[in-house]
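# one predicted model, sequence on top.
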Amino acid sequence: MAQVTTGTAAAVALAEALVTEAKRKASYTAVDEHITTETRVVGIGSGSTVVFCVERLAQRVKSENLGIKACIPTSFQAKQLIIEAGLPLAELNQFPDIDVAFDGADEVDAQLNCIKGGGACQLQEKLVASCAKKFVIVADYRKNSITLGEQWKLGVPLEVIPMVYAPLLSKLRALGANPVLRMAMRKAGPVVTDNGNFVIDADFGGIQDPVALERTLIAIPGIVETGLFCNMAEWAYFGMQDG
């Protein structure tokens, strides 16, 4: 039994290492292809893949003396990554015109529509992406789908005003969703975003028309932002299974 357990653990560790390497290669390629000597302002997304985008950006700034003036974070995590990498940290109000923004995704469909918000950062992520001339998604092969909802089974993350989460759950059920208020893992109570809001994960199953669904959801009072990023990304880089 111990040998089986050890073998299983080794296989899991190998698979995780391959995914990590895939994320690194995809991130490095994305940064190398979209950061040029003309780039001045960079949007920094959130999540595990973006770690490698920041890593590569810092390497190139140091080795090539690139003229990056500002890196705009989308979350507390992104802010810390920028600081730790020694990159210039700034706010969107200081630099509202972003040359390129890099971010991860929970799922990407064939038209590059995305589900984001697994880390509860979708509001600030969308604000930064909307101000970017180029929005680049970087993810591993597990996030690549034909239709949204095909692989990501946790629903569309919705950032909502806390005082109205209960009515919103009812309204979402009326739309055919299976919504749940996201609860914190190591805190009593719900997840609270960087903006002081709650997150509802609304499972609609396979999403055939994400543009129409986003339009419907964002029109509901109390929903601050959705995790549907439609017609925003122009490039997506996927790290493949073989690393």
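Everything's here; your move. Residues are numbered from 1 along each chain as shown.
# going forward, measure contacts between C-alpha atoms and count neighbours the same way
Noted.
# residue ranges of the helices in this structure, please?
Under the criterion DSSP state H, helices of the chain are mapped to 2-34, 50-64, 76-84, 122-130, 165-174, 210-218.
# next, the one to line up against it:
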Amino acid sequence: MNSNLEKAKKLCAFRAVDQIIEDNLVVGIGSGSTIIYGVQRLAERVKSENLKISCVPTSFQARQLIKEYNLTLTDLESNPELDVAIDGADEVDENFVLIKGGGGCLTQEKIIASAAKNFIVIADYRKNSKYLGQNWHTGIPIEVIPFAYVAVSRKIELLYGGKCTVRTSSGKAGPLLTDNSNFIIDWKFPVREQGYDWKRLNEEITLIPGVVETGLFVDITSKVYFGNEDGTITIKPE
């Protein structure tokens, strides 16, 4: 385990929770390794300050994490508008466009992010990029209806180039299934330093029949906390 990396994750997660969380909030809880530190700090503050916080998970993993730390669990049916959502990212470009979905929860993560008044990203220094694809080389995750995965993959490759690969499940044969029982296609797009019109591209891919959602998060992020290798934190926008 990279101790500097774990310190960076913990640092940004603790700082974000300390600055953003206050009493009587409904909070969306994302997925991933950095979020674990955020939930840990949230639980510490709830206990020490007697805060009343309700948590809405983005995934089964997030739900288990909320329960493990004895936080109050709720859902979008009871709380369709959230005060804030905190989540990680696979990559963040200079315009705060995100790639998310490395863990396969992108659709529910985007639903939670869009339901929140403020969407806060916590990430380590490896995720801080000038343009998408600079540091994240796995591609953009796209959740698809299983029936359509070949047709969708072919259309994306024809329209935009690159290569689409169905994500397989570790430890067993066959495709990974999302929490919604769909497949994930990882689209390794042609990386361009000047980037793309990600908003337009996201809209076009989402309109392909069979596509449920993409891992492109555009015009949705309020603030990003990056934990750096040297123990400092970069907050964007400053």
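Thanks, I have it. Since we're looking at a predicted model, the values are computed, not measured.
# highest mean neighbour count out of the helices of the first structure?
For the helices of the first structure, average neighbour numbers computed from mean count of other C-alpha atoms under 10 Å are highest in helix 122-130, which has a mean of 22.
# about what we covered before: and the helices of the first structure: which comes nearest Trp235 of the first structure?
If you check each of the helices of the first structure against Trp235 of the first structure by C-alpha to C-alpha, helix 2-34 wins as the nearest, at 8.8 Å.
# which residues touch Asp75 of the second structure?
By C-alpha atoms under 8 Å, 6 or more residues apart in numbering, the contact list for Asp75 of the second structure reads Cys55, Val56, Pro57.
# can you tell me what it aligns to in the first structure?
Under the alignment (TM-score structural alignment), Asp75 of the second structure pairs with Glu91 of the first structure.
# and the longest strand belonging to the first structure, which residues are buried?
Counting residues, the longest strand found in the first structure (DSSP state E) is strand 132-140. Using 16 or more other C-alpha atoms under 10 Å as the test for burial, strand 132-140 of the first structure gives Ala132, Lys134, Phe135, Val136, Ile137, Val138, Ala139, Asp140.
# turn the helices of the first structure into TSV, including distance to Met232 of the first structure.
Output for the helices of the first structure, formatted as TSV (distance: least, C-alpha to C-alpha, whole Å):
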stretch	distance to Met232 of the first structure
helix 2-34	16
helix 50-64	18
helix 76-84	20
helix 122-130	7
helix 165-174	25
helix 210-218	11
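# out of those, which is closest to Gly149 of the first structure?
Nearest to Gly149 of the first structure, of all the helices of the first structure, is helix 210-218, at 10.1 Å by C-alpha to C-alpha.
# in the second structure, which residue range corresponds to the closest one?
The aligned range for helix 210-218 of the first structure in the second structure is 198-206, by TM-score structural alignment.
# can you check stretch 180-193 of the first structure too?
So stretch 180-193 of the first structure sits over residues 165-178 in the second structure, by TM-score structural alignment.
# that stretch spans what distance, first to last residue?
End-to-end distance of stretch 165-178 of the second structure (C-alpha to C-alpha, to the nearest Å): 15 Å.
# for it, the distance to its chain's centre please.
19 Å (C-alpha atoms, centre = their mean, to the nearest Å).
# residues touching that stretch, excluding its own?
So stretch 165-178 of the second structure is contacted by Gly104, Cys105, Glu143, Tyr149, Ser153, Phe183, Ile184, Ile185, Asp186, Trp187 (C-alpha under 8 Å, 6+ apart).
# next, count neighbours for the nearest residue to the last one once chain neighbours are set aside.
Among residues not flanking Trp187 of the second structure along the chain, Cys164 sits closest, at 4.3 Å (C-alpha to C-alpha, 6 or more residues apart in numbering). Here the count is done by other C-alpha atoms under 10 Å, and Cys164 of the second structure has 24 residues near it.
# distance check, Cys164 of the second structure against Lys199 of the second structure.
20 Å.
# check contacts around whatever residue of the first structure lines up with Ile122 of the second structure.
In the first structure, Ile122 of the second structure lines up with Val138, judged by TM-score structural alignment. Neighbour list for Val138 of the first structure: 23, 26-27, 30, 49-50, 102-105, 236-239 [criterion: C-alpha under 8 Å, 6+ apart].
# that older thread, closest one to Leu148 of the first structure among the helices of the first structure?
Proximity to Leu148 of the first structure (C-alpha to C-alpha) singles out helix 210-218 among the helices of the first structure, at 7.7 Å.
# have a look at how far, on average, that closest one is from the second structure.
In the superposition with the second structure, the average deviation recorded for helix 210-218 of the first structure is 1.0 Å (mean C-alpha distance after the TM-score superposition for the first structure).
# what's the local residue count around the counterpart of Pro57 of the second structure in the first structure?
Here Pro57 of the second structure is matched to Pro73 in the first structure, going by TM-score structural alignment. Counted with other C-alpha under 10 Å, the neighbours of Pro73 of the first structure add up to 25.
# which residues does Pro73 of the first structure contact?
Taking C-alpha under 8 Å, 6+ apart, one finds Gly43, Ile44, Gly45, Lys79, Ile82, Leu89, Ala90, Glu91, Val128 in contact with Pro73 of the first structure.
# and the equivalent of the first one over in the second structure, what does it touch?
For Gly43 of the first structure, the aligned position in the second structure is occupied by Gly28, per TM-score structural alignment. Under the criterion of C-alpha under 8 Å, 6+ apart, the neighbours of Gly28 of the second structure are Cys55, Val56, Pro57, Thr58, Leu82, Val84, Ala85, Ile86, Ile112, Ala113, Ala116.
# now the closest residue in space to the fifth one that isn't next to it in sequence: how far from Val56 of the second structure?
So the one you mean is Leu82 of the second structure. Closest residue to Leu82 of the second structure apart from its sequence neighbours, by C-alpha to C-alpha, 6+ apart: Ala116 at 4.4 Å. Per C-alpha to C-alpha, Ala116 of the second structure is found 11 Å from Val56 of the second structure.
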